[in-house]
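Student: can you look at this prediction? I've put the sequence above it.
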Amino acid sequence: MLRLHAGHGAGQRPSRRLRLPRRSRGRAPRLRPAEIARGDLKGYWSISISGNWRMIFRFEDGDVHDVDLVDYH
């Protein structure tokens, strides 16, 4: 899980803006397989991020388009 500090980060060193929990440093993130979305999101692919949050996107001519994070509940 990535943790962001509150605020927009102005005046902070880049190393202070984004922190990884100690246990995940140096490890590749666990990725869940993408699924084809259904219902109102037909035509999109979906990847579970955490809890209710999913990243959705669609392919057009081999490129990724319309990337968004959605709370599906």
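Tutor: Yep, that arrived. Numbering: from 1, shown residues only.
Student: use CA for all of it now, contacts and neighbours both
Tutor: Noted.
Student: residues near Trp45, how many?
Tutor: Neighbour count of Trp45, defined by other CA atoms under 10 Å: 19.
Student: count of neighbours near Phe57?
Tutor: Residues lying near Phe57 (other CA under 10 Å) number 21.
Student: spatially nearest residue to it, not counting backbone neighbours?
Tutor: Nearest non-adjacent residue to Phe57, counting by CA to CA, 6 or more residues apart in numbering: Val67, 4.4 Å away.
Student: put this next to the first one:
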Amino acid sequence: MSDSSNLVQCPFCKGITATRLVPPEPANKFLLTTYDSKTNNVFATTGFSVDAYGCGSCKKVWLENSALKFVEE
């Protein structure tokens, strides 16, 4: 499901045909989580809360997390 009343510019094709994707109820966010590919264990209690966006033209999807910070090592 999407929120087509708030179209944004797609960072890939530059079309104004992208929108935030709305997760099914009762959720209000998506969670980018991890899993162990050897055991198929999913670690659903940890991860990044993200907003997902999709483009109606090029069909690409991207994720955003406003709290994401990078630290130089």
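Tutor: Perfect, I can see it now. This one's a predicted model, so the numbers in the text were calculated from it and none came from an experiment.
Student: kindly provide the TM-score of these chains.
Tutor: The TM-score (TM-score structural alignment, normalised by the length of the first structure) is 0.33; 37 aligned residues with a CA RMSD of 3.0 Å.
Student: now do the contacts for the residue nearest to Phe57 of the first structure.
Tutor: 55-58 (CA atoms under 8 Å, 6 or more residues apart in numbering).
Student: taking those residues, tell me the two that lie furthest apart.
Tutor: Met55 and Arg58 (10.5 Å; CA to CA).
Student: distance check, Ser50 of the first structure against Asp71 of the first structure.
Tutor: 10 Å (CA to CA, to the nearest Å).
Student: likewise for Arg16 of the first structure?
Tutor: 28 Å.
Student: leaving out chain neighbours, which residue sits closest to Tyr35 of the second structure?
Tutor: Nearest to Tyr35 of the second structure is Val42, by CA to CA, 6+ apart, at 4.3 Å.
Student: likewise Asp66 of the first structure?
Tutor: Ranked by CA to CA, 6+ apart and with sequence neighbours excluded, the top spatial neighbour of Asp66 of the first structure is Phe57, at 5.4 Å.
Student: buried residues, the strand or helix carrying that neighbour. List them.
Tutor: Using DSSP states H and E, Phe57 of the first structure falls within strand 53-60. By neighbour count on 16 or more other CA atoms under 10 Å, the buried set for strand 53-60 of the first structure is 54-58.
Student: which strand or helix spans Asp51 of the second structure?
Tutor: Using DSSP H and E, Asp51 of the second structure sits in strand 41-55.
Student: show me what that strand is packed up against.
Tutor: If you count contacts as 3 or more CA pairs under 8 Å, 6 or more residues apart in numbering; DSSP states H and E, strand 41-55 of the second structure packs onto strand 18-21, strand 30-36, strand 61-64.
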